[in-house]
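Visitor: output the structure for:
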Amino acid sequence: MDMRIEVVAIDSLMVRLFDRIDEANMPWILAANQRLRAAFGAHLIDLVPSYTTLMLQSDLAPSQARALIGAALQHLQPDASSSGRRHEIPVWYDPSVGPELPLLAARSGLDMAQVVRLHTEREYPVFALGFAPGFGFMGLVDERLASPRLSTPRKRVAAGSVGVAERQTAAYPAASPGGWNLIGRTPARLFDRARENYSLLQPGDRVRFVAVSRDEFVALGGDVEAQA
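Guide: The predicted structure follows:
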């Protein structure tokens, strides 16, 4: 690991720990997040962990912030106590709500049941939140499921839609435009203003998708309206 500190704005620095996305990064990112929060204390305005970096905003002068970052992350090691939560998220996998499910199967020479098995057999770390409130970027999916984003994004993707883009997977917290390959839908409430931190998922959490039947999906409050 070769840490670099980059300027983002007058009061913000980017702490870069890695240069490529890898699931093995997350324990280091979480350990750095924990140390920096403790070191900056009341001087911290915001700290945003992501795939390979942490964006830090503080009320300290840049030189002070750099020195504090260097001291805080000296001899950094992953810390088991800083690991995130584990979630099981139910998903109804069906072409009516996941219109790219047959496409992913055809591209990889699999049937739809095999696509579902590959998507559900892994536990995915949440790399980052972005695009929309509560939208967690997760990965990495099996290489056989990797698919480019749609050439023309949809104007409306239904809330709860579960999709794949390249080797990442995600679920849409609310209805919005989107260009991911949709393979199913979850009834889980991913963003809720009444919830602490609002988002169900946080960077460093781990997610296992669990296939459910249509009846189970409906019983959990899922919306069966077909995705156009």
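
Visitor: C-alpha from now on. contacts and neighbour counts both.
Guide: Will do.

Visitor: ok, the most centrally placed residue in the chain - contacts?
Guide: In the chain, the centroid-proximal residue (Cα atoms, centre = their mean) is F137; its distance is 2.4 Å. By Cα atoms under 8 Å, 6 or more residues apart in numbering, the contact list for F137 reads 126-130, 168-170.

Visitor: got JSON lines for those residues, with neighbour count and secondary structure too?
Guide: Compiled in JSON lines, the contacts of F137 are given as follows (neighbours: other Cα atoms under 10 Å; DSSP: H, G, I helix; E, B strand; the rest coil):
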{"residue": "V126", "neighbour count": "27", "secondary structure": "strand"}
{"residue": "F127", "neighbour count": "27", "secondary structure": "strand"}
{"residue": "A128", "neighbour count": "22", "secondary structure": "strand"}
{"residue": "L129", "neighbour count": "20", "secondary structure": "strand"}
{"residue": "G130", "neighbour count": "11", "secondary structure": "coil"}
{"residue": "Q168", "neighbour count": "21", "secondary structure": "strand"}
{"residue": "T169", "neighbour count": "23", "secondary structure": "strand"}
{"residue": "A170", "neighbour count": "20", "secondary structure": "strand"}
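
Visitor: and these, which is closest to W92?
Guide: A170 (14.2 Å; Cα to Cα).

Visitor: what's the spacing between the closest one and F127?
Guide: Separation of A170 from F127 (Cα to Cα, to the nearest Å): 11 Å.

Visitor: same check on L182?
Guide: 20 Å.

Visitor: hang on, the earlier thing: now do the SS call for the residue nearest to the centre of the chain.
Guide: Classification of F137 by DSSP: H, G, I helix; E, B strand; the rest coil places it in strand.

Visitor: residues shared between the contacts of A170 and F127?
Guide: 136-138.

Visitor: can you give me the helices for this protein?
Guide: Shown for the chain, the helices assigned by DSSP state H span residues 26-40, 62-72, 101-108, 112-120, 214-219.

Visitor: out of the ones you listed, flag the one nearest G84.
Guide: Using Cα to Cα, the nearest of these to G84 is helix 26-40, at 8.4 Å.

Visitor: which parts of the closest one are buried?
Guide: Neighbour-count burial for helix 26-40, with 16 or more other Cα atoms under 10 Å as criterion, is recorded at 26-37, 39-40.

Visitor: please generate a structure for the following sequence too, so the two can be compared:
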Amino acid sequence: MSQSPSPALSPSFRMETVGMDALIVRLFDAIDEAHMPWILAADNALREGLGGALIDLVPSYTTLLVHYDIEQLSHIEARRRVQQALHGLQPASTEAGREHRIPVWYDESVGPELPRIAERLGVDTDEIVRRHTSRDYCAFALGFSPGYAFMGMIEEALATPRLKTPRQKVAAGSVGIAERQTAIYSMRSPGGWNILGRTAVKLFDRDRDEISLFRPGDRVRFEPISREAFIEQGGDTTPLEER
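Guide: Reported below is the predicted structural model:
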């Protein structure tokens, strides 16, 4: 896989109160893959700094949501502990994230936006597949549904707005793009992303030690496979329902 980008310059963070027991720590204002080493470093520092008073910590593209126990920390003390934990912060290693290769069956029957995007760019569908699989993607954040990772950045030419009318049912394993992000639907759900194909890889499994396959900071590379290989891996070839 290709190397991660160099870390961005040191951020100057700010805190925002979002509840009587929660803070948002904002490190950046714009989405950039180079910010991830700082987000991961802040995640580690805050977990250590708040210790047993931390209820939950949710990293995202530019922020971290800190949910703390108000029986252990006052609002003022929580802010002080955050300040102390992030003092002198240094970026985490760009090699810290795990690497994943995700096999995908790219086909119009399970990826109806594939030919539409190809037509818009004046190329064939093979070229869209080549572009989508030609780079590593960083998992910025988990959300929407269990195991669902928001990843990026796709090349600018492929950037496509979300569907004006979302589908009521998108099959689990569907691989899609929206603007400059890409993602895999971890389970059957409504959704408005542009679907290009489908994978048989399970993103969320309660029987695994780590129930979510991805973690923020992981790197993902998609690999095209044939219909036959997809079926051998347990993939469901049922065509995606129209909106």
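
Visitor: distance to A9 of the first structure added to the shared contacts of A170 and F127 of the first structure, as JSON lines?
Guide: Listed next are the shared contacts of A170 and F127 of the first structure as JSON lines, based on distance: Cα to Cα, whole Å:
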{"residue": "G136", "distance to A9 of the first structure": "25"}
{"residue": "F137", "distance to A9 of the first structure": "25"}
{"residue": "M138", "distance to A9 of the first structure": "27"}
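
Visitor: so which of those is the closest to S50 of the first structure?
Guide: The closest of the shared contacts of A170 and F127 of the first structure, once distances to S50 of the first structure are taken by Cα to Cα, is F137, at 9.5 Å.

Visitor: now the corresponding residue of the second structure for the closest one: how far from W193 of the second structure?
Guide: Structural alignment (TM-score structural alignment) places F137 of the first structure against F150 in the second structure. As judged by Cα to Cα, F150 of the second structure and W193 of the second structure stand 12 Å apart.

Visitor: check Q168 of the second structure too.
Guide: 12 Å.

Visitor: how about A172 of the second structure?
Guide: Separation of A172 of the second structure from W193 of the second structure (Cα to Cα): 13 Å.

Visitor: more neighbours, these two?
Guide: Counted by other Cα atoms under 10 Å, A172 of the second structure and W193 do not tie: W193 has more neighbours, with 27 against 20.

Visitor: counterpart of the more buried one in the first structure?
Guide: Using TM-score structural alignment, W193 of the second structure lines up with W180 in the first structure.

Visitor: and its match, what does it touch?
Guide: 148-150, 153, 163-165.

Visitor: mind redoing it with 7 Å?
Guide: 149-150, 163-165 (Cα atoms under 7 Å, 6 or more residues apart in numbering).

Visitor: which residues touch A174 of the first structure?
Guide: Applying Cα under 7 Å, 6+ apart, the residues near A174 of the first structure are 158-160.

Visitor: which of the residues you listed lies closest to E143 of the first structure?
Guide: Closest to E143 of the first structure, out of all of these and judged by Cα to Cα, is G160, at 23.4 Å.

Visitor: distance check, that closest one against A132 of the first structure.
Guide: According to Cα to Cα, G160 of the first structure stands 13 Å off from A132 of the first structure.

Visitor: which of the two has more neighbours?
Guide: Between G160 of the first structure and A132, counted using other Cα under 10 Å, G160 has the larger neighbour count: 23 against 13.

Visitor: so the more buried one touches Y172, yeah?
Guide: Yes - using Cα atoms under 7 Å, G160 of the first structure is in contact with Y172, at 5.1 Å.

Visitor: what range in the first structure matches the longest strand along the second structure?
Guide: Longest strand in the second structure, counting residues (DSSP state E): strand 99-106. Across the first structure, the stretch matching strand 99-106 of the second structure (TM-score structural alignment) is residues 86-93.

Visitor: tell me where the second structure has strands.
Guide: Using DSSP E, strands in the second structure cover 14-19, 22-26, 54-59, 63-68, 99-106, 137-142, 149-152, 167-170, 174-178, 181-184, 189-191, 194-198, 219-224.

Visitor: now for Q114 of the first structure: which residues touch it?
Guide: Counting by Cα under 7 Å, 6+ apart, Q114 of the first structure has no contacts.

Visitor: look up how far E143 of the first structure lies from it.
Guide: As judged by Cα to Cα, Q114 of the first structure and E143 of the first structure stand 13 Å apart.

Visitor: list the buried ones in stretch 18-37 of the second structure?
Guide: Neighbour counts over stretch 18-37 of the second structure (16+ other Cα under 10 Å) mark 21-28, 32-37 as buried.

Visitor: output the residues you listed as a markdown table; include the columns distance to P59 of the second structure.
Guide: A markdown table is the format used below for these (distance: Cα to Cα, whole Å):
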| residue | distance to P59 of the second structure |
| --- | --- |
| D21 | 17 |
| A22 | 13 |
| L23 | 12 |
| I24 | 10 |
| V25 | 9 |
| R26 | 10 |
| L27 | 11 |
| F28 | 12 |
| D32 | 14 |
| E33 | 14 |
| A34 | 15 |
| H35 | 12 |
| M36 | 10 |
| P37 | 12 |
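
Visitor: quick one: the alignment partner in the second structure of L73 of the first structure from M15 of the second structure, how far?
Guide: When the second structure is aligned by TM-score structural alignment, L73 of the first structure is paired with L86. When distance is defined by Cα to Cα, L86 of the second structure is 11 Å away from M15 of the second structure.

Visitor: and if you look at E156 of the second structure?
Guide: Going from E156 of the second structure to M15 of the second structure by Cα to Cα gives 32 Å.

Visitor: more neighbours: which of the two?
Guide: M15 (17 against 10).

Visitor: could you measure from the more buried one over to I55 of the second structure?
Guide: 18 Å.

Visitor: got it, and V66 of the second structure?
Guide: 8 Å.

Visitor: who has more neighbours, those two?
Guide: V66 (25 against 15).

Visitor: I'd say M153 of the second structure and Y137 touch.
Guide: Yes - between M153 of the second structure and Y137 there is a contact at 6.2 Å, judged by Cα under 7 Å.
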